[in-house]
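Student: pasting the sequence and the predicted model now:
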Amino acid sequence: MDQNILFSTIHSVLTKKGIKGKAHQAFIDGLIGSGNLLHYLYSGLYSKTDDHEKDFIEILEIIIDSYLERSPSLKKRDKAKENKDLWFLSNELAGMSLYVDRFAGNINGLSKRIDYLQDLGVNLLHLMPLFESPQEASDGGYAVSNYRVIDKRFGNIKDLKKLQQLLLEKDMYLMIDIVLNHTSDQHEWAQKAKQGDPYYQGFYYLYEDRSIPDMMESHLPEVFPESSPGSFVYNKDMDKWVMSVFHNYQWDLKFKNPEVLKAMLRTIFFYANLGVDVLRIDAPAFIWKQMGTSCQNLPEAHMILQLIKAALQIATPGMAILGEAIVAPREIMAYFGNGYMQNKECDLAYNASQMALQWDALATTDTRNMLCNQDIILQKPLGASWINYSRCHDDIGLTFEDSCIEQVGYTPHLHREFLKNYLSGRIDSSPSCGELFAVNPKTNDARISGSLASLCGLEKALQKQDKNAMQTSIDKILLIQANSILLGGIPMLFYGDEVGYTNDYSYLNDPKKSYDNRWMHRPLIDWKKNAKAKKNGTIENKVFTGIQKILNIRKAHYLFSDYNNVEWLDSHNRSVVGFNRNLKGKQMFCLFNYSPVPQGLTYYVFSSVREQSNKLYDLYSEKYINIGADYEHLLFEPYQFYVLSNY
């Protein structure tokens, strides 16, 4: 479209919608200023479709309608966030991810637990999928049957709005999920497709026979090879094969059809205007399919995310995007945008490699693999940020670079085999109690399930009533959490981990869950247990107060904001790793011992601050340490960490 025609089109749509005058000038300027980008992205995806210019005008109308529907209070909050200069980089943010029903019964019950979360130091709530999904085939809520209706188990949309208002009053933030890649096979669109409606059949990948599915599957990795092998399912109602990359009941949406994009964009804006602060886009790597590829991380998937981001930035700029792309470190960087599109795609991404590298270090007592991978992880652009975490609702995938494993002297497949056996407790000396998940019988690949506490040895320690082992497991929990909390990015705790919940095996008695061992680390909260967080000397108290203290340290020091101000240190001790957080002349040394035995680190690591002071203050133990000569050593107890300040 010619630029003059483009601007004329935008003005025409604005006039049609009654948008004019000073009150809307910032929005008008934003829409016109981003017009070329929007059209470039849309045309790159859909220029070969019929009526693509008409469809583009409809995209403009969706953006304008969403702006008009945004409440004055949310527009005011947008402005406040803008004044904070990328609010999601702040050291004051700390999150928790939780299942509403398993944490508090329902949304109203969650409202009554806000004080508990604030006491811990959490001010960003990630509510796992809330919208309708069939209980018998929900994938934990990620098989959505209605994007606009809250599942009755949790409450209703009014309850969510009340919760959002409460969070606003308490200066807290809300994050929810949207599943772009697929719907439940019981979604209205899928039901109409089954009934033969050609419009909705166009929303999915449907094939008359196995010829194309067979060709595609020759390039597609299996996501759930045990419970849902293959990537297509036969539907007898249509007598067609349906693409279902995840579970058989999750039908992949066909984003090659612009009607799908428009429908999902309306849903995204619906969430934005509910007051959502962070939208977690589930499985964005899969949203574009192309014959002859793995159908992951394709350029068109990035263009869709960039178009969504551009649209949000115009109409609802206060909502940030988190891309849940659990891919190798080199591939994750693309989700922040490359080249001109840098910082024009996802604002946030999961630091999944760092999470896995912590478990690698804990299992091997060797931090060199963690250190090697930082060359890639540190390429994150300034202005974007990580979600740092130790555990989540999902499994642990060993997504780090083979080249780094080789560089530190290990064989990649043997190293991963060791990690799987260690974390699943198959090695006699391992204290971990995990389980292998999604074992692929063809490749022997697998991921790991298990709660933070059980993987750190607490479950076995409790079984043996070994008090020393219990304390060791607590030390491991706090070590791992400290690394996640103090590194650049938003720390995201997983509910139950703050008081040391071990694996819950009751899922085995539920046929709706028994096929998926990830439910072992998705606990049903017993508030009598959580109340022990207030009782001195209990395991719950030690874990809760330890995490609480680390979060308070983070929030008290601006240099823990994410301004790419992380410098990893060369410790010359393979069991000890650390990084320097520095900003405006102030420095913080965060040091971690991943060994079960005492270790030492030469004071040479502090050479950059020795001229300013001969001592540092450990914010965690609240003690000073004197900086010795370069050949002398700072001593670490097993699994000890330091947070050393030079100011």
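Tutor: Happy to help now that I have it.
Student: switch to C-alpha atoms for all contacts and neighbour counts from now on
Tutor: Fine.
Student: measure stretch 358-370 end to end?
Tutor: Stretch 358-370 stretches 7 Å from its first residue to its last (C-alpha to C-alpha, to the nearest Å).
Student: helices or strands up against the longest helix that the chain contains?
Tutor: As assigned by DSSP state H, the longest helix anywhere in the chain is helix 467-486. Packing partners of helix 467-486 (3 or more C-alpha pairs under 8 Å, 6 or more residues apart in numbering; DSSP states H and E): helix 452-455, helix 458-464, strand 490-494, helix 539-556, strand 586-593.
Student: for S8, which of the ones you listed is the nearest?
Tutor: strand 490-494 (42.0 Å; C-alpha to C-alpha).
Student: who's in contact with the residue lying closest to I525 once chain neighbours are set aside?
Tutor: What sits nearest to I525 in space, not counting adjacent residues and going by C-alpha to C-alpha, 6 or more residues apart in numbering, is F103, at 5.3 Å. Neighbour list for F103: L110, Y495, P523, L524, I525 [criterion: C-alpha atoms under 8 Å, 6 or more residues apart in numbering].
Student: which of those fall in helices?
Tutor: Residues of the contacts of F103 located in helices (DSSP H): L110.
Student: structure two is appended below for comparative analysis:
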Amino acid sequence: MIGSNLNGTATVGAPGASRGIQFESELSLKRLLPRIEPVWQAAGTDAKVQHEFETRLEEHWLPLFVLLRELYGDRYDFFYHLEQILLTAAQAWANRPAALRAVDHHRINEPDWFMSEKMVGGALYVDLFSDNLGQLRQHIGYFQSLGLTYLHLMPLFAVRPGDNDGGYAISNYRSVDPRLGTLEDLKLLADDLREAGITLVLDFVFNHTSDDHEWAQRAQAGDLEYQQFYYIFPDREMPDQYERTLREIFPTVRRGNFTWHDGMQQWVWTTFNNFQWDLNYHNPAVFRAMLEEMFFIADTGVDILRLDAVAFIWKQMGTSCENLPQAHLLIQAFNRLARIATPGLLFKSEAIVHPDEVVKYIGRDECQISYNPTLMALLWESLATREVKLLSQSLSHRHKLPTETAWVNYLRCHDDIGWTFDDADAAAIGINAYNHRQFLNRFYTGQFEGSFARGIPFQENLATGDMRIAGTMASLAGLELAIEEDDETAKQEAIGRILLLQGVTLSIGGIPLLYLGEEWGMLNDYDFVKDPAKAGDTRWVHRPKMKWEFLEELDDSVTVEGGSIRRRLYRALQNMIAVRSSLPALAGQNMELVNTGNPHVLSFVRHRDAHRLIVVANFCERPQSMSGNMLRTAGLGRFFEDALSGQTYGTSQDLHIEPYQILWLKRV
């Protein structure tokens, strides 16, 4: 049932038990509060700082207690872990650096700080972009020049040698990969980014650890306490029962979800790779241990944690072990504890699952921001079909989010593209979803006649027909093929497609996120196959190393092969970001679709307070038109200026849109 705490905040509780639970939570807190005193004394925490913690603790304690009781209340050691969790939170606040406490205070008073029109993100691998953290500090000016205010660094903590799933097999959450630098280097970078007004985002890989993590090593040594940190089975009886309802994530790498460990002579649950051991969150000791790691990472100066693989964190026999209710309870419990001890910290959900499930992770009490995989997939779908019917169908009921939350809108990332649109959305407009996905796979691997794309398959499953797509944005948008064929018209069309998609993600509502390299139109890097640790993972094709000599090409007097294309893309994107940052209408999430009557043209209105902007985008290589009267009624004006080009348009005639053109129209 839905109950409420003393402050009126909605909480989940057992039917008819809300008053009893409230009494239990208040009595538990009364008994536990004196246990915190030694924490304050040991840290020399002053009375004001203690009071701030205890005020937030009182605000969030009841919903936190309900969540933890729901997850672990039937455990014999529940109250021991409850006490340890509370002490962990108090220790985190006591150790919180003063500069981060100041950020906390600001964000408590401005909870929608991340929804500004000035928020524009970039993501990168440290070693591929700057070699190491020290050199990355020297490139902060580059981010500022491009207009970025949000920087996501792909996993940088210590990992296992060799294949480590691109950094997602963590050996030690408290140590930076020595090839990238030290923990002190990370803290210095965080300080510099904060001074530059750039939000820092790091990954929290909390579904699994590497098989060489200390906990896994202790489990391998026979320590029963740490074997209970994972799912370890003596024979195939239970794994086989689980497998009946599980899907395979990397079917071309390995079959099934369990790995035989010769040393232990037992089976280990490994959803992703055989060296990534799934953590057992049925054990409250795992929750508490990962809470400690989360607080440690938060105190390096990170502003947002990307929660990796959120869909998989709870297992239950007879289910798919994805998107289970307890997964949401776990994240909500982490959220409440962050709001108590590190209140400036936000969570970003990484749930590449069905659209109906993605949105369930988004909320002020769960993940305040989330990747938008459906928008990403459907923007590429619209480029392939030259039509926006499926995109519009999805946006019509999937874009809206709860208050104080936001989408993270991206076009490419370190990962593959999966066609995660809803089959029902496709059927509603007469599309067979299975056949359409097969078409998209053929199109984006260049196997469909007339395709401009040069993607390559990732995890192709011949048995099911499933496939995902790897490739850089520029290669998928046609630039690689155009350059190969030295076709000037095709080059211009590819540039148009790239800027069209960037223009949509920068304006549709939420936080736009570039995968750095996109600003230069970087092409697929096929040399990844030369590295044995990467050769088996085709996603490395779209993880090229930054070429800093490109900056020289921003000088118009420099002429090099391909330089004019890279310069044009960079300058155009830089201008788009600057214009976005000047338009208050682009803050927040509010977006209303405009029915253009043209299947090739997407249009929507963005508004905030008295500010209004109408976006018009042509997804076709031929000129299109839209009713001038429709523009007048949607934009509430007779004359409009394109904020990107400065060109003025009237509404007495139809609006003509050039091939792959995007317009950001404001009333004049």
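Tutor: Happy to help now that I have it. On a predicted model such as this, the values are computed, not experimentally measured, just so you know.
Student: what secondary structure does the alignment partner in the second structure of the residue nearest to I525 of the first structure sit in?
Tutor: Using TM-score structural alignment, the equivalent of F103 of the first structure in the second structure is F129. Following DSSP: H, G, I helix; E, B strand; the rest coil, F129 of the second structure is assigned to helix.
Student: what's the distance between F129 of the second structure and V529 of the second structure?
Tutor: Applying C-alpha to C-alpha to F129 of the second structure and V529 of the second structure gives a distance of 19 Å.
Student: redo the helices and strands packed on helix 467-486 of the first structure as a markdown table? Include mean neighbour count and distance to I150 of the first structure.
Tutor: Output for those, formatted as a markdown table (neighbours: other C-alpha atoms under 10 Å; distance: least, C-alpha to C-alpha, whole Å):
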| stretch | mean neighbour count | distance to I150 of the first structure |
| --- | --- | --- |
| helix 452-455 | 29 | 30 |
| helix 458-464 | 19 | 35 |
| strand 490-494 | 26 | 22 |
| helix 539-556 | 20 | 31 |
| strand 586-593 | 23 | 42 |
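Student: nearest to E324 of the first structure, of those?
Tutor: E324 of the first structure sits nearest to strand 490-494 of all those, at 13.4 Å, using C-alpha to C-alpha.
Student: what range in the second structure matches the closest one?
Tutor: The alignment of strand 490-494 of the first structure onto the second structure (TM-score structural alignment) covers residues 511-515.
Student: surely F258 of the second structure touches P239?
Tutor: Yes. Counting by C-alpha atoms under 8 Å, P239 is a contact partner of F258 of the second structure at 6.9 Å.
Student: common neighbours of these two, please.
Tutor: Each of W267 lies in contact with both F258 of the second structure and P239 under the rule C-alpha under 8 Å, 6+ apart.
Student: of the two, who's got more company?
Tutor: Legend: neighbour count by other C-alpha atoms under 10 Å for F258 of the second structure and P239, higher for F258 (26 against 21).
Student: so what corresponds to that one in the first structure?
Tutor: By TM-score structural alignment, F258 of the second structure lines up with F232 in the first structure.
Student: for V499 of the first structure, see how far away the aligned partner of E484 of the second structure in the first structure is.
Tutor: Under the alignment (TM-score structural alignment), E484 of the second structure maps onto Q463 of the first structure. Plainly put, Q463 of the first structure is 17 Å away from V499 of the first structure if you go by C-alpha to C-alpha.
Student: now swap in E331 of the first structure and tell me
Tutor: Applying C-alpha to C-alpha to E331 of the first structure and V499 of the first structure gives a distance of 34 Å.
Student: more neighbours: these two, which one.
Tutor: The residue with more neighbours, out of E331 of the first structure and V499, is V499; 24 against 13, by other C-alpha under 10 Å.
Student: now do the contacts for the closest residue to that one other than its chain neighbours.
Tutor: Spatial nearest neighbour of V499 of the first structure, chain neighbours left out: E540 (4.3 Å); criterion: C-alpha to C-alpha, 6+ apart. For E540 of the first structure, the contacting residues are E498, V499, G500, K529, N530, K532, A533, by C-alpha under 8 Å, 6+ apart.
Student: which residue lines up with E540 of the first structure in the second structure?
Tutor: In the second structure, E540 of the first structure lands on R566 (TM-score structural alignment).
Student: do the same with I64 of the first structure
Tutor: With TM-score structural alignment as the criterion, I64 of the first structure pairs with A90.
Student: hang on, isn't its match packed against V39?
Tutor: Yes. Here A90 of the second structure reaches V39: they are 7.0 Å apart, a contact under C-alpha under 8 Å.
Student: about what we covered before: next, format the contacts of F103 of the first structure as CSV and append neighbour count and distance to N369 of the first structure.
Tutor: Below are the contacts of F103 of the first structure laid out as CSV (neighbours: other C-alpha atoms under 10 Å; distance: C-alpha to C-alpha, whole Å):
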residue, neighbour count, distance to N369 of the first structure
L110, 18, 40
Y495, 25, 28
P523, 23, 31
L524, 19, 35
I525, 17, 35
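Student: quick one, strands of the stretch 51-200 of the second structure?
Tutor: For the stretch 51-200 of the second structure, applying DSSP state E, counting those that start in this stretch gives strands covering 121-124, 150-153, 157-159, 170-176, 199-204.
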